[in-house]
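Enquirer: quick one, what's the 3D model for this:
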Amino acid sequence: MLTRLRGAIERLASNGGVVRSVVAVRELIRREGWREACRKIVRVVDRQDRYQRWIDAYEPERDDAFQPLRDELGQLARLPLISVVVPVFNTPAHLLSGMIESVLGQIYPHWELCIADDASSEPHVRRLLDDYATRDARIKVVFREQNGHICAASNSALELVGGDYVALLDHDDLLPRHALAVVAKYIDAHPAGRLFYSDEDKISGQGVRSTPYFKPDWDPELIVQQNFFSHLGVYESRLIREVGGFRAGLEGSQDHDLLLRCVQAAGDRAVVHIPHVLYHWRVIEGSTALDIGEKPYAVRAAVRAVADYLSADETGTSVEAPCRDFPFIRVRRALPNPVPGVRIVVLAHGDDTRLDACIRSLFEYTDYAHYRVSIVGPCSASMDFLSADDAARVTHAGRADDEHHALDEVIEAGDEDYLCICDDAVRLFDRRWLAELMAQAVRPSVGIVGPAIHGPDGRIHAVGLITLPDGTALRAHAGVGSLGIGYFGQAVLTHTVSALPGACMVFRREVWRETGGIDTAASQGFARDVDLSRRVIATGRSSVVVPAAKVMIDADDGHRTTACPSAGQERDESCRDRYYNPNLAITRSGATFEPAFPPRIGRFE
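Expert: This is a model prediction of the structure:
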């Protein structure tokens, strides 16, 4: 193990630098412990090896590999001019040349490169930019007389824009050859789209690609905690002008701020995800590709951008800066005052010992002022451990042959506006579990909310579900350690999912009535959970998982086993869960968040 770990650290150092790698490993050990850190380091390197094999297999750089895409471009109804906007300041010559050459190498010819130099003091910058502008008329350059930082420089570059769409590119990053061609394809295919974003990866000084981020489709919940839109972000030029371009004072998070203001103006339906790696983010010292802590002003700007965006529609919401133990923006939504009532419906399955443990934990670990409990299903437990006041809050519906009918009776008999359906296998251990769920459930756009479900060993059992074409699902992030963050933070960040496990969920009473509640006939695997979530989504509301709300399941939930797809299903586009990228694997071991062999989408689809 030590030999393998040493080799893994050496590999990481070759990609990101020795000092950076040592700091990262030390922080990982501090946060997750030695044993878990070792496992994660080896897993990261194994994933890197897998990604290199994936690149070799599915992203060949031979010129003839791009001919199908060239042929498709000739069939497009429109070929928009795409303006690539780049602010520049004292960029090292080799990085600046590399960036420009990556644009010159695009197989899509209808572009212009709009560069604003922010009064660089290094003489090579002007010489190099003048030389490139002389060589290709599509390269436009403005030299600012005074340094104004990145927002001012970006706005100067925007003044050069003559295209229909703007693609934002950092001065030291790279575009793969097919990037703008695929963007043009998606613009043509989505005429209502005004904002487009792609997947991305990182690239070292040695040209080694790593750490691909195969992103979910557009998620209004995730975007306020993590700017997954960048990179590659492409904006309708008219939309950027409508919102006034980049805002001074938001330096370091100017892209996130611009995006949020554009979404506010255009709406969520205007955002289109391109599930292909179309951007290579340089891993160099001082880059936020490595550590946003290197630019503390960027952290402050990110908090301000999100707070300003949320303040337009929400009151009582606080935004907290990333910290060592939670390296993401944290959004805390306030509950109404007084808090709404919740009817917690515990589904009993005939095991009084299990039911007893569930009810005990519920009353011990629920820090929420207004709730009552109803038990549906067989129950002969005495509940004598409850105080008189707590016992008065519990009712038992008795044994019913029809669980759906019994649920309906209990729900219609109560007067609470919100329902929490909870399996008797669930154990509560975090006092704020219900408050965290309710803070999301009270939002009009949200239809159903669920917690992160942990196993008895502390590892994650499920953070939402990944749906399959047969109506069943796989548990997301299963096996992640109690201190792990999962795939790009998704095990700890509130986000939208296609379905939630039925072991614990919260929703409005009106949602239950509109959707007809749980279909008890759909009992195979997670089928009833997927069915309910789909009916909720059909009402125009979302399904949201809240990892800050934690519950435990005392054993593998046997009556909700998962199903695995066949090889044929893996290639079926209908199996695409919007929030699980088609470049990520679905195998017989589950949803691995590893590169898929083969991807469920073609290279240029």
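
Enquirer: okay, CA-based contacts and neighbour counts for the rest of this
Expert: Will do.

Enquirer: list the buried residues for stretch 19-37?
Expert: Buried residues in stretch 19-37, counting neighbours by 16 or more other Cα atoms under 10 Å, are found at Arg20, Ser21, Val22, Ala24, Val25, Leu28, Arg31, Glu32, Glu36, Ala37.

Enquirer: list the buried ones in stretch 11-19?
Expert: Using 16+ other Cα under 10 Å as the test for burial, stretch 11-19 gives Arg11, Leu12, Asn15, Gly16, Gly17.

Enquirer: export those to TSV and tack on secondary structure?
Expert: Formatted as TSV, those follow (DSSP: H, G, I helix; E, B strand; the rest coil):
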residue	secondary structure
Arg11	helix
Leu12	helix
Asn15	helix
Gly16	helix
Gly17	coil
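
Enquirer: among those, which two are most distant?
Expert: The most widely separated members of the buried residues of stretch 11-19 are Arg11 and Gly17, with 9.7 Å between them, by Cα to Cα.

Enquirer: I have a second one here; can you model it like the first so I can compare?
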Amino acid sequence: FSILLSIKDHQKETLSKAILGLKNQIYPHWELTILSNPSNKDTFEDAFTLICAGDPRCKRIYYQIQDDENAALNSALERCDGDFFIHLQPNQILREHALYLVATAINQHPEVDAIYTDEDKLDQNNQRCSPFFKPDWNPDMFLSQNLFSGLGAFRTDVVKDASGFSKTADVDHNWDLALRIIEKIPASHIRHVPHICVHIKQIQEINKSKPDKDQRYQTLIAHFMRLHIPVEILQTGNQYWHIRFPIPDPQPLVSIIIPTKDQVQLLKVCLESIDYKTTYSNYEILVVNNQSTDPEALAYYDDIKQKEYITLLDYDQPFNYAAINNTAVKHANGDVLIFLNDDTKVISPHWLEELVSHALRKEIGAVGAMLYFPDDSIQHAGIILNPEIIAGHAFYLQPQAFRGQNDRVQYAQNYSAVTAACMAVEKSKFLAVSGFDEENLTIAYNDIDFCLKLVEAGYYNLWTPYAEVYHHESVSRGYDQDIGKHERLQKEANYLRTRWKNKINNDPAYHPNLKGYPLFSLVDPPGVEKPWKDFIAGQH
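Expert: Below is the predicted model of the structure:
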């Protein structure tokens, strides 16, 4: 490993700990280059001499970093001889097993070009806090969170092929470098080490020098310009940017499918919210009547089917959510399908633009929305798979302003599954995986199964906080509490467990150190093995 430690402003104690963290590595094959301003020479030399004296793996370069930091970084990069390159800051302290775990990942996956690890923070009292147990590779999360922050290792030849650090000063140079590398390599060449390998010391001076929101904006603009994707990057009320992907002109037709039975007041609120709120213009609505008998509902159906953009379909069979929606798709004229429960109410005017723009991306399968209960608590912010619960809604019942683990409520990201209470998918992708399973999953888990079929077919599913909808959840037909419903639910749960055992046991959007209930709470003891323990024992 070639490790570059760049120093602008630092505290001697933190710098010493960063160097000691490297010196204490149980994996010995590394070289360290420390890049520092000449103005730090007197303070820095004492720490360097004390820790690195006589160690040929350590060297330092003095450079006027403030004049051109990226040029200094690239100059140091050219001198790196290791197979993999790591850039550290003076407040990043490696744990003793860090390089060993990264090296193990490289040996197990020799094709790998980029590796990232988990991290936590050290507070002012040097107490560990704020662990970030990251998901496996999550390309849409990466557009908001630099997953390679903390400890990221890149194949040195790939870094140099990407031309090293940007020569543009107004970008986040670490995130920009990671983006340019990711643009050049397949997702299969990216690995996540699910262990905390680095502590990040909270230092006010260093926090002030972190990339600001404008730098992140410029970094994203440069990324999408290189990819020739004409996105809109929109301001939000937090530190992240809302990336809206393009929609063709003319707009593709969207088919909104809404099953219903006798819940005329719910359906009326749903349809009126679509009509009054939605800014996307090219859509049709297919209302599927499942054996309604209420005279008021039947009269309302007669009224709404007079509207040119609404089609009323009759499904005269016992309730089977999967079959109802599969049948409706056969009558849908749109290129994009929206599955929508009748107990929903649109909040954000651009909800369709948001869902459709993602659904049209070639790499994306199903797209889910941010769903709230009527009291504004979170009902759905993506679905987590876990053997304790099979599937659970992320951040369920948390308040609307809740930020989530490492802000995961505040930006779009990939999940293994999203709920079909409000789901978008291209019709061609829906048909390619044979839609919902109406034989084995008539009511429950058919949306989970459908999403996992899309993953199996090579797509990423996505959840976005920028399409907001109220959802009463199971008001339409009630919960599965009587004996017959409970037996059916167990049968469907067992089918899903058998069909998708590996996915449920190892959700790439979650982490083995996090519980199934409550979600995002820590497992004690940790759920991942510590392979470096055997390595250390073998050295003694």
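
Enquirer: TM-score of the superposition?
Expert: The TM-score (TM-score structural alignment, normalised by the length of structure 2) is 0.87; 511 aligned residues with a Cα RMSD of 2.9 Å.

Enquirer: which residues touch Cys38 of structure 1?
Expert: Applying Cα atoms under 8 Å, 6 or more residues apart in numbering to Cys38 of structure 1 gives the contacts Leu5.

Enquirer: and it, helix, strand or coil?
Expert: Of the three states, Cys38 of structure 1 takes helix under three-state DSSP.

Enquirer: out of the buried residues of stretch 11-19 of structure 1, who's nearest Arg360 of structure 1?
Expert: Leu12 (47.0 Å).

Enquirer: with adjacent residues omitted, what lies nearest to that closest one?
Expert: Ser21 (6.2 Å; Cα to Cα, 6 or more residues apart in numbering).

Enquirer: can you name the residues of structure 2 that the helix or strand that neighbour falls within overlays?
Expert: In this assignment (DSSP states H and E), Ser21 of structure 1 forms part of helix 18-32. Under TM-score structural alignment, helix 18-32 of structure 1 corresponds to no residues of structure 2.

Enquirer: so what touches that helix?
Expert: Ile9, Leu12, Ala13, Glu36, Ala37, Ile41, Asp325, Leu483, Gly484.

Enquirer: the last one maps to what in structure 2?
Expert: In this case it means Gly484 of structure 1. With TM-score structural alignment as the criterion, Gly484 of structure 1 pairs with Phe402.

Enquirer: ok, the nearest residue to that match once chain neighbours are set aside to Phe148 of structure 2 distance?
Expert: Nearest non-adjacent residue to Phe402 of structure 2, counting by Cα to Cα, 6+ apart: Val409, 7.1 Å away. According to Cα to Cα, to the nearest Å, Val409 of structure 2 stands 20 Å off from Phe148 of structure 2.

Enquirer: that's a strand at Val288 of structure 2, yeah?
Expert: Yes. Under three-state DSSP, Val288 of structure 2 falls within a strand.

Enquirer: who are the neighbours in contact with it?
Expert: If you count contacts by Cα under 8 Å, 6+ apart, then Val288 of structure 2 has Ile257, Ile258, Pro259, Thr260, Leu312, Leu313, Asp314, Tyr315, Ile324, Ala328 around it.

Enquirer: sitting in strands, which of those residues do you find?
Expert: Assigned to strands by DSSP state E, the following of the contacts of Val288 of structure 2 qualify: Ile257, Ile258, Pro259, Thr260, Leu312, Leu313, Asp314.

Enquirer: any chance of those in CSV, plus neighbour count and distance to Tyr510 of structure 2?
Expert: Below are these laid out as CSV (neighbours: other Cα atoms under 10 Å; distance: Cα to Cα, whole Å):
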residue, neighbour count, distance to Tyr510 of structure 2
Ile257, 25, 30
Ile258, 27, 31
Pro259, 25, 32
Thr260, 24, 34
Leu312, 18, 40
Leu313, 19, 39
Asp314, 16, 40
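
Enquirer: I appreciate the help and will end here.
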